[in-house]
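Trainee: The following block contains a protein sequence and its predicted model.
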Amino acid sequence: MEPMTPALAFGLPATALYVLASILVYRQFRGQASPSKATILIPGGLAVIAHALTLYAQLITPQGLLLGLFPVASAVALVGAALVVLSSLLRPFQWVSALVFPFAAATIPAALWLHTGYVAHPLEHGIGMHVLLSIVAYAVLALSACQAVLLWVQHRQLKDGHIRGVMRLFPPIQMMESMLFDALWLGECLLTLAILFGFLYVDDLFAQHLVHKTVLTLVSWVIFAVLLFGRHLRGWRGLTAVRFTLAGFAVLLVAFFGTQLVLEVILRR
């Protein structure tokens, strides 16, 4: 019997803790109560720590960093879960955990057992910063997309004449929109830095395996920029903000994960 690897030793508890945190959040929602900070901080915080140790053991190899499709998805989920845990200390952001924690729980087994043949590579400092900023930007903008979905549900229910179910526990629409744009500004700034580091340190950003990713990322950046300037100059809000946010994130999702899926799973490059 082969000994358990460190990634597996930390990954299994991390998955279980994410599942536990998700169950606790959903149970509180069903009981018409807003998720408590303890629910987020204790099992969620422990899950984030175990998840970080899992990725450390999995991504860092003697050959370099293993940045395949599923490990990067797991890294994005880790950053998103960590942001949810930390933000719950400052602002009422706990409900997004109902979307983030289950996703994080699913990415850990995928990263552990689904192998696409991606080979680890050493990364120079500048390229490493590009990768790190990209992962954090993806995570922040993914949280923005989650926030936009919840805001869309609020608007739909308000249009129907009343807020019902768990949505009655959510903050007012004005606060939801404010938090959405705070996250969008942060995500756009991080994405801008990631793109700049890419242009500075990647030798051929428009190489065959990067051209689609580069173009789509720039398109996503433009969509978010238009929304943020529209908010500043024209006061855009509500469903307009939701549509732009989801469109920008959908393009960004295809930019990396769609491209990597084709390269690693279909083309086996």
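Mentor: Looks like it arrived, so ask away. These figures come from a predicted structure and were not determined experimentally. Numbers count the residues shown, from 1 in each chain.
Trainee: Only C-alpha atoms from now on, for both contacts and neighbour counts.
Mentor: Noted.
Trainee: What residues sit buried inside the host helix or strand of Gly128?
Mentor: Per DSSP states H and E, Gly128 falls inside helix 125-159. Going by neighbour count (16 or more other Cα atoms under 10 Å), the buried part of helix 125-159 is 127-131, 133-152, 154-155.
Trainee: Check which helices and strands it sits against.
Mentor: helix 69-87, helix 173-201, helix 238-253 (3 or more Cα pairs under 8 Å, 6 or more residues apart in numbering; DSSP states H and E).
Trainee: Compute the inter-axis angle for the next helix or strand after the longest one and helix 125-159.
Mentor: From helix 173-201 onward toward the C-terminus, using DSSP H and E, the following helix or strand is helix 211-234. Relative orientation of helix 211-234 and helix 125-159, computed by axes from the mean of the first three to the mean of the last three Cα atoms, to 10 degrees: 50 degrees.
Trainee: Now Gly230: closest residue in space that isn't a chain neighbour?
Mentor: Nearest in space to Gly230, with sequence neighbours left out and distances taken as Cα to Cα, 6 or more residues apart in numbering, is Trp236 at 5.6 Å.
Trainee: Could you grab the helix/strand/coil label for the one you found?
Mentor: Look at Trp236: counting by DSSP: H, G, I helix; E, B strand; the rest coil, its state is coil.
Trainee: so it makes contact with Leu227?
Mentor: Yes. In this structure, Trp236 is within contact of Leu227 by Cα atoms under 8 Å, at 7.5 Å.
Trainee: ok, residues contacting the helix or strand containing Leu17?
Mentor: According to DSSP H and E, Leu17 maps onto helix 6-30. With contact meaning Cα atoms under 8 Å, 6 or more residues apart in numbering, helix 6-30 is reached by 34-35, 39-40, 43-44, 46-51, 53-58, 95, 97-98, 101-102, 104-106, 108-109, 112, 166.
Trainee: another structure for you, compare them:
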Amino acid sequence: MDNFITAVAAILYFASIAMIVPGVVNQTGIKTKAVFGSAVLALVFHAWLLSDLIFHRNGQNLSILNVASLTSFIVSCLMTASMFKARLWFLLPIVYSFSAINLVIAKVVPNTFITHLENNSTLLIHISFALFSYSTLCIGALYSIQLAWLDHKLKKKKSLAINPNLPPLLRVERHMFNIIVVGNALLTCTLITGFWFLTDMFTDGNAHKGILSFIAWVVYCILLWGHYQQGWRGKKVTWLSVIGAILLTLAYFGSRFVKEFILS
């Protein structure tokens, strides 16, 4: 049954992509309602698969692949909910591709990391903040990449050729900074709950997570300070946003990848 669910979810994601890409490339109309319907169904099947992969009788399987698939699911949900208002047609094919690939890999590659969140509510709170902060800041990084691309087209005197399906530059910039503000606030809560609730946050096996997460938090604070106090825009903002997302990726998935795949 899980194989069927995986196949249907992946097909629906790629169907959404297939309806978006021609409109972005050829500057034609996009069947927005069809895209939305296909994406919502894909998310339903994705959630169904995640429930089977994560929840077990003896605990929760929060393996690196399941967490990656859960993160891509959260990002896809948030982006799908905003597709009409924010005109995210440039970013959605990227997001849906990652979701489809992650769910297939999570199903095909056996991987286990059992934990017991039902017995540790404080850990559940910390993990929830971590998942949503990482997902939100990844969306911010995607926005920064879109912003850099739109800015490049404008500087190349191609403003008239910009696809009408794409949002205005200033709107993308405003949304990006709003997203990063929210994401950094969630990251702040992640660090506070980690320091407060986790006694092993700076042990040998976990120290790099806290250190890299804190460095990422500093990067985002510098980015926001530079924008709101110094008027930073353009490449500097894009690079800082991407660097912050990379640091969080290394913090959240680096050691898990080594432990679950290389060392095992």
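Mentor: Received the coordinates, thanks. None of the values given here were measured: they were computed from a predicted structure.
Trainee: overall similarity of the pair, as a TM-score.
Mentor: TM-score for the superposed chains, counting by TM-score structural alignment, normalised by the length of structure 2: 0.92, backed by 262 aligned residues with a Cα RMSD of 1.8 Å.
Trainee: circling back to that earlier point, neighbour count: Trp236 and Leu227 of structure 1, which is higher?
Mentor: Leu227 (24 against 14; other Cα atoms under 10 Å).
Trainee: Pick the most buried one from the helices and strands packed on helix 125-159 of structure 1.
Mentor: helix 69-87 (a mean of 23; mean count of other Cα atoms under 10 Å).
Trainee: Mind listing residues that contact it?
Mentor: Contacts of helix 69-87 of structure 1 (Cα under 8 Å, 6+ apart): 40-41, 44-45, 48, 51-52, 55, 58-59, 93-94, 96-97, 100-101, 103-104, 107-108, 110-111, 114-116, 135-136, 138-140, 142-143, 257, 260-261, 264.
Trainee: swap the cut-off to 7 Å and go again
Mentor: 40-41, 44-45, 48, 51-52, 93-94, 97, 100-101, 103-104, 107-108, 110-111, 135-136, 138-140, 143, 257, 260-261 (Cα atoms under 7 Å, 6 or more residues apart in numbering).
Trainee: What residues in structure 2 pair up with that helix?
Mentor: Following TM-score structural alignment, the partner segment of helix 69-87 of structure 1 in structure 2 covers residues 64-82.
Trainee: just stretch 172-181 of structure 1 next, same as before
Mentor: Going by TM-score structural alignment: stretch 172-181 of structure 1 matches residues 168-177.
Trainee: Now find how far off-centre that stretch is within its chain.
Mentor: 18 Å (Cα atoms, centre = their mean, to the nearest Å).
Trainee: What lies in contact with it?
Mentor: Outside stretch 168-177 of structure 2, the residues touching it (Cα under 7 Å, 6+ apart) are 140, 143-144, 147, 150.
Trainee: Can you tell me which of those residues is closest to His208 of structure 2?
Mentor: Set against His208 of structure 2, the nearest of these by Cα to Cα is Gly140 (23.2 Å).
Trainee: Near Ala106 of structure 1, how many other residues are there?
Mentor: Ala106 of structure 1: 16 neighbours (other Cα under 10 Å).
Trainee: Report the separation between the aligned residue in structure 2 for it and Leu124 of structure 2.
Mentor: In structure 2, Ala106 of structure 1 lines up with Ile101, judged by TM-score structural alignment. Distance, Ile101 of structure 2 to Leu124 of structure 2, by Cα to Cα, to the nearest Å: 26 Å.
Trainee: circling back: just the contacts of helix 6-30 of structure 1: which are in helices?
Mentor: 39, 46-51, 53-58, 97-98, 101-102, 104-106, 108-109, 112 (DSSP state H).
Trainee: From the residues you listed, list the buried ones, please.
Mentor: 39, 46-48, 50-51, 53-55, 57-58, 97-98, 101-102, 104-106, 108-109, 112.
Trainee: want to throw the contacts of stretch 168-177 of structure 2 into TSV with distance to Ala207 of structure 2?
Mentor: Shown next, in TSV, are those (distance: Cα to Cα, whole Å):
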residue	distance to Ala207 of structure 2
Gly140	26
Tyr143	30
Ser144	29
Leu147	34
Leu150	39
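Trainee: Which residue comes closest to Val100 of structure 1 once chain neighbours are left out?
Mentor: Val100 of structure 1 sits nearest to Ala81 (Cα to Cα, 6+ apart), 6.1 Å away.
Trainee: Tell me the spacing between that neighbour and Val242 of structure 1.
Mentor: From Ala81 of structure 1 to Val242 of structure 1 the distance is 22 Å (Cα to Cα).
Trainee: quick one on the thing from earlier: out of the contacts of stretch 168-177 of structure 2, which is nearest to Ser213 of structure 2?
Mentor: Gly140 (16.1 Å).
Trainee: Verify the contact between the closest one and Asn178 for me.
Mentor: No. In this structure Gly140 of structure 2 lies outside contact range of Asn178 using Cα atoms under 7 Å: 8.7 Å.
Trainee: Count the neighbours of the aligned residue in structure 1 for Val25 of structure 2 for me.
Mentor: Here Val25 of structure 2 is matched to Arg30 in structure 1, going by TM-score structural alignment. By other Cα under 10 Å, the residues close to Arg30 of structure 1 number 12.
Trainee: same question, Gly64 of structure 1
Mentor: Gly64 of structure 1: 13 neighbours (other Cα under 10 Å).
Trainee: Against Leu142 of structure 2, how distant is Phe84 of structure 2?
Mentor: Distance from Phe84 of structure 2 to Leu142 of structure 2, by Cα to Cα: 17 Å.
Trainee: same check, this time on Gln60 of structure 2
Mentor: 30 Å.
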